[in-house]
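Chemist: Have a look at this fold, sequence not included:
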C-alpha cells in the first residue's frame, strides 16, 4: 500500500506534510502532555512569562529540530557516499569518521575534563581531521574508490585500537564512550544547535545540487570524463561534503546508527537516483525517520526514555537484513 503519491514531487510534498505532523505530535506528547490550546499558549508566550510551559516547548522544539537536522544530514551523507563510491554498503564509518570522532571525544574528556560542553567541538574537529587523513592516504596511492575504502578501514582499525587502549587505562571514560556510541538528541542545547545548524543547512543545500555530477559518475569514470567531468576533483568534492555533513551531525547527536546506511536504500526504491528530487527526498526522509524514532524513544517507556540509537538499531537491523537479501538476489542498486 502506497502512502505517498506516485510522482516525485507529490512524494516530496507528502513527506514534508508527514514531517509537520510528526513535529506537531512530538511537541504535544511526552512525560507532560500538551493540549492544542496549551501548545498555542506555549508558542505565543515568552520563556520568562510563560513559566514551565514555555520551557517545555523550548526543550522539545530544540530536540525536534535536532532530530530533523541530524537525520537529514546523516542520510544525505550516506547517499553521497554510496553513489560516489558505487558501494551500497558505504556509510560514514567507511571514511574513518566515526572512529576519529569517538577518539577525539575521549581525548577531549581526558585532557580537558572541565570542558564537557565543548564535546561537539572535539567531535567535529576529530571527524574532519580523520577525513583529511583518509583523503591524504588515498591520494598517496592513486586516488580511487578502492584506495579510499582501504584507507578508511585502516584508519578506523588503528583509531579504534587507540580508543580501546584509552578505555583500558582510564576506565572512567567508559560512560562518555557509551553515551557517544549509542547516540541521542536529548542533550543537544539550543546554543550548540544555533552554532552548527547554519553550516549544516548550507552543506545540505550544496549537496542537494550535486545530482547531475552524481548521475555522470554513475556512468563510469571514462564516460564521465568524456562528458567533460573532472572525475577525481568532483569525487573529492562530494566526499568532502559527505564528511562535513556526517562530522557535524555526529558532533551533535553522537553515533546514531543506520540512518546513513539504510535511508539511502529506502529513498532509491521510492525515487530513482537520476531524479532531481532524489537527494532532497533522501534528506527529508532521514529527518522524518529520526524524528519518529526519537518520539518513540521518548514515549515507549514514559516517563523514562531510551536513547534514540537503540530504537534506530532495533528498527534498522531487520530492515538492513532485507536490503542485504535483495541485493544478493541481484536486484538493482540504483
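Modeler: Noted; the coordinates are in hand. Everything numeric here is computed off the predicted structure, so don't read it as measured data.

Chemist: rest of the way, CA atoms for contacts and neighbours
Modeler: Will do.

Chemist: Longest helix of the chain, counting residues only.
Modeler: In the chain, assigned by DSSP state H, the helix with the most residues is helix 47-85.

Chemist: next SSE after that one?
Modeler: helix 97-111 (DSSP states H and E).

Chemist: Now the element after that following helix, going C-ward?
Modeler: Scanning forward in sequence from helix 97-111 by DSSP H and E, the next helix or strand is helix 119-140.

Chemist: Check which residues of that following helix are buried.
Modeler: 119-135, 137-138 (16 or more other CA atoms under 10 Å).

Chemist: For residue 270, give its distance to residue 193.
Modeler: Between residue 270 and residue 193 the computed distance is 30 Å (CA to CA, to the nearest Å).

Chemist: Below is structure B, check it against A:
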C-alpha cells in the first residue's frame, strides 16, 4: 500500500503551462508577434553591446565592463522564459517536463538574483567615479571588477541552489496545470501534495532579503550620487546627470517594483492572472529596456557603434 502511495505521489512527470491561453485568438496572435519582436530586439541589442565593448578599446573601462556583463546576463535571463512562452501562443502542446520545469525555475531565480547583485555593483561604480574621481582608478581595478561580477554570479547561484534543494523534496501527485507562462514558485507550491509551509517561508525570506537588501544598497549609492550632482556648478551639467540617473531609476523601478509585487509581499495579495502581467514586466520589458537605457543612450557607445559599423562596411564593401 505504501509503495502504491509513493508511486502516486511521484506520478507527475510533466506540467502544463496555461500561459495566456484564456485570451482570444486575435489577441494571442498580436501578443505573439509583439513578444517575438521584443525578444529578438533584446537578444540582438545585447549581443551588439557585448561585441562593441569587447572590440572597442575606448570601452575597456569598469563601467562598460559591468554593462557588458549585464547584457550577457539579460540575454540568458530573458531566454529562460521567453522562448517557451512565445511558442505556447501558437503551439497546441503547452507541456513542459518535470525536470525542465525545475531547471527553468532554478535558472530564472538564480539569474534574477544575479541581476540584483549587479544592480548594486553598477551604481557603486558610478558612486566611486562621481564622488571619488581622484581615487577611481585606484579603487576600481580590473581585479576588483572581476571579483564583484563573479561574486554576484556565485553568490546568487549558491543561495538559489539551497532553495532548489528544498523544492525538489516536494512531491507532486496531480493536478499538473500551472496557471502561469513559466514555472514560478508560487503556482508550483499550490500543486504540491505535501506541506509547503516551510519551503514557502524559506522562499519568501530568501527572495525578500535579496530584493530589499539590494534595493537599499542601490538607493544608498544613488542617494550619494544625487547629492554630488547637486554640487555640480553648471545647470547644464546637473540636467545631463539628472537625465541619466532618471532613466536608470525608471529601469530600477520596473525591476524592483515588479519583484516586490510578485515576491516581497503577503501571499495571495493578487491573483495569478495579475501576477502573470507583472511578471511580463520583469522578464520581457525590463531586459528590453536595459540596453537602451544603460548603453544605446550613451554617447561613447553610440560613437563606438558608428565607428565599428563604418569599419565593417569598408571591409565588406571596399568599393562603396
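Modeler: Looks like it arrived, so ask away. What you are looking at is a predicted structure, and each value in this text was computed from that prediction instead of being measured.

Chemist: Do you know the score for how well these two fit?
Modeler: Here the TM-score for the pair of chains, by TM-score structural alignment, normalised by the length of structure 2, is 0.31; 148 aligned residues with a CA RMSD of 5.8 Å.

Chemist: just checking, what packs against the longest helix of structure 1?
Modeler: Counting contacts by 3 or more CA pairs under 8 Å, 6 or more residues apart in numbering; DSSP states H and E, helix 47-85 of structure 1 packs against helix 8-28, helix 36-44, helix 190-208, helix 211-218, helix 231-253, helix 259-270, helix 278-299.

Chemist: quick check: angle from it to helix 211-218?
Modeler: 30 degrees (axes from the mean of the first three to the mean of the last three CA atoms, to 10 degrees).

Chemist: If I take helix 47-85 of structure 1 and helix 231-253, what angle do their directions form?
Modeler: Using the same axes, to 10 degrees: helix 47-85 of structure 1 against helix 231-253 is 150 degrees.

Chemist: Surely residue 46 of structure 2 and residue 69 touch.
Modeler: No. Between residue 46 of structure 2 and residue 69 there is no contact under CA atoms under 8 Å: 9.7 Å.

Chemist: out of these two, which sits in the busier spot?
Modeler: Between residue 46 of structure 2 and residue 69, residue 46 has the larger neighbour count (other CA atoms under 10 Å), namely 27 against 17.

Chemist: That one - nearest residue in space that isn't next to it in sequence?
Modeler: Closest residue to residue 46 of structure 2 apart from its sequence neighbours, by CA to CA, 6 or more residues apart in numbering: residue 71 at 4.9 Å.

Chemist: Could you do residue 228 of structure 2 as well?
Modeler: Spatial nearest neighbour of residue 228 of structure 2, chain neighbours left out: residue 131 (6.4 Å); criterion: CA to CA, 6+ apart.

Chemist: ok, that neighbour - contacts?
Modeler: 224, 225, 228 (CA atoms under 8 Å, 6 or more residues apart in numbering).

Chemist: Show the buried residues in these.
Modeler: Applying 16+ other CA under 10 Å to the contacts of residue 131 of structure 2, the neighbour count classes 224, 225 as buried.

Chemist: quick revisit: and of the helices and strands packed on helix 47-85 of structure 1, who's closest to residue 50 of structure 1?
Modeler: helix 36-44 (6.8 Å; CA to CA).

Chemist: buried set for that closest one?
Modeler: Within helix 36-44 of structure 1, the residues that count as buried by 16+ other CA under 10 Å are 39, 42.

Chemist: ok, now stretch 163-182 of structure 1?
Modeler: 163, 166, 167, 173, 176, 177, 180, 181, 182.

Chemist: what's the spacing between residue 79 of structure 2 and residue 290 of structure 2?
Modeler: In terms of CA to CA, residue 79 of structure 2 sits 15 Å off from residue 290 of structure 2.
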